[in-house]
Every structure is written in C-alpha cells, then in structure tokens.
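Colleague: what follows is a predicted protein model with its sequence.
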Amino acid sequence: MSPLEQLAESLKHAKVLGILYVMQEEAGGRRCVPADASFRGRPGLVILGLAVLSLKGWRSGKSSLPFILAQAAVAAAVAWKHCQAYTTTKKLLPWGFYTALSALMICFYSYVLLAGGNPPPKKKPAAAI
C-alpha cells in the first residue's frame, strides 16, 4: 500500500478529527454566545456521542454510516448557526473561524461517505500452532 493510500485509509478512520472538532465547539461555546443566543443545544456533545458510538460500531464490524450522516447533519447545523452569527456581527473571530471549521468538517464527513464509509477493521489471521 502506497503512502498516499495509507493516508486515505487513516483519514477515513480519523475519529480524532471529530473529537478535536468537539473540543473546539465546546470550548468556543462556553466562551462565546451566538448573536441570537438560541443555539444552546450543546452540539459538540452530540457529535462526541455519535463519534464514540461510531467507533464502537466500527470496532464490532458494524456500519458506521448512520453515525457519520448524523455527525455531518449536526456539523451542517452548527455551520449554519455560526454563519448567521458571522453575517450578523461581521466578526471574523470567532464566528468566521467557527464557520470555516464547521465547513471543513462537513467536507471531511462528505469525503468519508464518498470514499465508501469506514470499512470494518481487518481481522488478523489466527496464528497456526
């Protein structure tokens, strides 16, 4: 497997990106209040829960497609709200940054879906005795 193929495979399994995104969302959500103050649903915790469930399902060999779709939907909602806050306040930091980061996560989830989702982990062959 070439290094480029290895990178593509590791990106499809990169639950770490979702966890880092959650950390940013939760830290930012506690520091900043959106312009209309109606976005208090803790989407970061929802994405974290979905990422954990996705990882557990993936490890057990089940499809993580529903969890990836749900994470993409939450990221899209977050991007929409941050975009609204940015257009209202015209502040690049934090709203423009959060909008761009959420859009990048949507692109990442789209890549995972277009690449065929997260295939189940390969079973190691049993050692012959």
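Modeller: Perfect, I can see it now. Since the structure is predicted, the reported quantities are computational estimates derived from the model, not experimental observations.
Colleague: from here on, contacts and neighbour counts on C-alpha atoms
Modeller: Noted.
Colleague: which strand or helix spans residue 20?
Modeller: Using DSSP states H and E, residue 20 falls within helix 15-31.
Colleague: quick one: buried residues of that helix?
Modeller: 15, 18-19, 21-22, 25, 29 (16 or more other Cα atoms under 10 Å).
Colleague: please compare the first structure with the one that follows:
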Amino acid sequence: MENLCDGDGCQIMIFGASLKVFSYTGDFFNEYLLYNSFSLKVAEIGDTGGSEDWETDEKGRQLAYRMFKLLIGLPNIKCLRLFAYAVKDLSYAVELLLNIPIFKNLTYLEFGLVDLDCAALLKILQKILPVLRP
C-alpha cells in the first residue's frame, strides 16, 4: 500500500492481486484507489455521513469523485454492498452518473437505508440491474 498525502487528503493506493474482500467505512477525506484487484469478489462501502457537512459544492464534488474512483477499482466484483451516504455521495457530481461502472460478474447487490428519490441510486440500478446475474 502506498500513501501520497497532500493538502486535500491522502491518495491511498491498494495493490490487491490476491485480495478477495474489501470493506471500507468512514468519510472520504482520502482517495482510495484499488489496483490489480481482479481477484476481489466482495466489497462493502459505507460513508459515515461526515460529507453532510461539506461547506462547498467543490468539496462535495471531490467526495463524489473519490467514491467513483473506488467503484472503478471493482471490475470483477460479485457481491456489492453500498450504504446510504456512499450512494448519496455520487449525487454531488451528476456527470459521473453517466459513467457508473457496469459490474458484469455481480450476483448480489445490497443497499443500506437509501433515499429512493436519489439520482445516484436510480442510475446505479439502471446500469446494474440488466446485468445482475441470478
């Protein structure tokens, strides 16, 4: 794991060639990037809600991009759990919603308590449901 810090948080690079499970719960004050995570099958991502206090839209956008970059690192995921704030975070940057990754091997998708009117939730479901395998 490599850690590159700057004034806006740290960039934490996780090289997971044999990583099977990834779980993150916390605020996205740092950027987490998964590399070589093709063996990763289960991921659980939760934001504790500290993002509710972002004082600017730019900070909210930064949070959305950090969440998006984490999702990009899950190409072969089979089981994905996203909790309320993690889904809501993506709504800060609507342009990202058009590029939500398609998880072609996904067999299980779970959301925590989410706002059913959330634009990010609707876009995730539009992209994922057609490829969700029984």
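Modeller: Perfect, thanks for sending it. On a predicted model such as this, the values are computed, not experimentally measured, just so you know.
Colleague: where does the TM-score land?
Modeller: Here the TM-score for the pair of chains, by TM-score structural alignment, normalised by the length of structure 1, is 0.28; 57 aligned residues with a Cα RMSD of 3.9 Å.
Colleague: what comes up buried for the very next helix or strand once past the helix holding residue 20 of structure 1?
Modeller: Next helix or strand after helix 15-31 of structure 1 toward the C-terminus (DSSP H and E): helix 43-59. Across helix 43-59 of structure 1, burial judged by 16+ other Cα under 10 Å covers 43-44, 47-52, 54-55, 57-58.
Colleague: want to throw the buried residues of helix 15-31 of structure 1 into CSV with distance to residue 65 of structure 1?
Modeller: Below are these laid out as CSV (distance: Cα to Cα, whole Å):
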residue, distance to residue 65 of structure 1
15, 13
18, 15
19, 17
21, 19
22, 19
25, 23
29, 27
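Colleague: closest one to residue 97 of structure 1 out of those, please.
Modeller: residue 25 (11.1 Å; Cα to Cα).
Colleague: distance of the closest residue to the closest one other than its chain neighbours from residue 107 of structure 1?
Modeller: On the basis of Cα to Cα, 6 or more residues apart in numbering, the spatially nearest residue to residue 25 of structure 1 that is not a chain neighbour turns out to be residue 44, at 5.5 Å. Distance, residue 44 of structure 1 to residue 107 of structure 1, using Cα to Cα, to the nearest Å: 17 Å.
Colleague: go on, residue 10 of structure 1?
Modeller: In terms of Cα to Cα, residue 10 of structure 1 sits 16 Å off from residue 107 of structure 1.
Colleague: next one: residue 56 of structure 1
Modeller: For residue 56 of structure 1, the distance to residue 107 of structure 1 (Cα to Cα) stands at 23 Å.
Colleague: over to residue 11 of structure 1?
Modeller: The value you get for residue 11 of structure 1 to residue 107 of structure 1, if Cα to Cα is used, is 12 Å.
Colleague: overlap in contacts of these two?
Modeller: Common neighbours of residue 11 of structure 1 and residue 107 are not found (criterion: Cα atoms under 8 Å, 6 or more residues apart in numbering).
Colleague: okay, strands next: where are they in structure 2?
Modeller: 2-6, 9-15, 21-25, 31-35, 42-46, 79-82, 108-111 (DSSP state E).
Colleague: in a markdown table, list those strands along with mean neighbour count and distance to residue 124 of structure 2.
Modeller: Formatted as a markdown table, those follow (neighbours: other Cα atoms under 10 Å; distance: least, Cα to Cα, whole Å):
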| stretch | mean neighbour count | distance to residue 124 of structure 2 |
| --- | --- | --- |
| strand 2-6 | 11 | 30 |
| strand 9-15 | 15 | 24 |
| strand 21-25 | 13 | 19 |
| strand 31-35 | 20 | 20 |
| strand 42-46 | 19 | 14 |
| strand 79-82 | 19 | 11 |
| strand 108-111 | 14 | 10 |
